[in-house]
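> Next comes the sequence, and after it the predicted model I'd like to discuss.
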Amino acid sequence: MSTSVKPIPPDMHTVTPHIICSDAAGAIDFYKKAFGATELARLPGPNGGVMHAMVRIGDSNVMLADEMPNCGSASPTTLKGTPVTLHLYVEDVDAGFARAIEAGGTTVMPPTDMFWGDRYGVLKDPYGHSWSMATHKRDMTPEQMDKEMKEMMANWKPPAQ
């Protein structure tokens, strides 16, 4: 192994999401419109789909590919949901969230001031992936968070499904 090759490429973080999409090409277009993503790479698959791609959102890379059920690779659309939420910190959550909804996302929870100091909202992209977006507004002590969490939970009503 060459000593000039780094085990973790310099433009990558330790953890990088790798998501499976029912239409990776469409997802790339959505992420460009919704989140200002830049396409870094795209490897076409044998049937004209996307075997592998990578986009950069802010300072982070996201890998993605079309689902391949014969290889055990299914998208949230096929699975009827996802337990995973991808989180984005942005400069202005209200503007960023509106942009994502305008691009075709669906509101799960509109941006709201939260007890941990972020203004935070959740949306679903057209390909079934869940994204939360936030702007950090206040630095909070653990005691402040605990107090505000208890106040919020006393008045909390779950979002309409």
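Right, received. Where do you want to start? It should be emphasised that the depicted structure is a prediction, and the values quoted were computed from it without experimental measurement.

> contacts, neighbours, all on C-alpha from now
Fine.

> what about the strands in this structure?
18-21, 38-44, 50-57, 60-66, 85-89, 106-113, 118-124, 130-136 (DSSP state E).

> okay, pairing it with this:
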Amino acid sequence: MPFASIRIITEDVARLADFYELVTGATAVRAGEVFAQLSGPGATLAIGSSRTVAAVPGAAEAGANRSVIVEFRVDDVDAEFERLRDAAPAVVLPPTDMPWGNRSALLRDPDGNLVNLFAPIPGAAPAAG
């Protein structure tokens, strides 16, 4: 089964799409006020209004995520962190070497979702996320 995308449900599609355009450098394809999609090599991030799941009450709640991390592998964690820190509502973890072999910085997007900017540490054991 091919992977299609991850969709974040929000009350403000434009605000979240603008943020992820800044993070990725990609331009979101927007379908009115209710949907936007950013596609890149190997992944698609979809952003949908809470109106897109209204037919299934309680299925998804905007701004309530505390279990998923949106991750971006970058060339230079410190440089990307500096570029994005003022656009992020909160810094959770400044650039830090993790024990599993990655350098990571954690930010919150405008809806409070956790965003990980990471890069493998040269010479360390390879790891994901």
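Cool, the structure landed. Computed from a prediction, not measured in an experiment: that's the story for all the values here.

> May I see the strands of the first structure arranged in JSON lines, with distance to G72 of the first structure as well?
As requested, the strands of the first structure are exported to JSON lines (distance: least, C-alpha to C-alpha, whole Å):
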{"stretch": "strand 18-21", "distance to G72 of the first structure": "11"}
{"stretch": "strand 38-44", "distance to G72 of the first structure": "19"}
{"stretch": "strand 50-57", "distance to G72 of the first structure": "14"}
{"stretch": "strand 60-66", "distance to G72 of the first structure": "12"}
{"stretch": "strand 85-89", "distance to G72 of the first structure": "21"}
{"stretch": "strand 106-113", "distance to G72 of the first structure": "27"}
{"stretch": "strand 118-124", "distance to G72 of the first structure": "23"}
{"stretch": "strand 130-136", "distance to G72 of the first structure": "21"}
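
> Which among those strands is found nearest to K150 of the first structure?
strand 106-113 (14.6 Å; C-alpha to C-alpha).

> Next, the angle strand 130-136 makes with the closest one.
Orientation note: strand 106-113 of the first structure sits at an angle of 20 degrees relative to strand 130-136 (axes from the mean of the first three to the mean of the last three C-alpha atoms, to 10 degrees).

> how big is the offset of strand 106-113 of the first structure relative to the second structure?
Its aligned residues in the second structure lie a mean 0.8 Å from strand 106-113 of the first structure after superposition (mean C-alpha distance after the TM-score superposition for the first structure).

> Give me the distance from that strand to the chain's centre.
14 Å (C-alpha atoms, centre = their mean, to the nearest Å).

> Onto which residues of the second structure does it map?
Alignment of strand 106-113 of the first structure against the second structure: residues 90-97, by TM-score structural alignment.

> To E143 of the first structure, which of the strands of the first structure lies closest?
strand 118-124 (15.9 Å).

> which residues does the most centrally placed residue in the second structure contact?
By C-alpha atoms, centre = their mean, the second structure has its centre lying nearest to V70, at 3.7 Å. V70 of the second structure is in contact with N113, L114, V115, N116, counting by C-alpha atoms under 8 Å, 6 or more residues apart in numbering.

> Between those residues, which sits nearest D97 of the second structure?
Nearest to D97 of the second structure among those, with distances taken as C-alpha to C-alpha, is N116, at 12.7 Å.

> buried stuff in the match of strand 106-113 of the first structure?
For stretch 90-97 of the second structure, a neighbour-count test (16 or more other C-alpha atoms under 10 Å) marks V91, P94, P95 as buried.

> I'm done for today, thanks for sticking with me.
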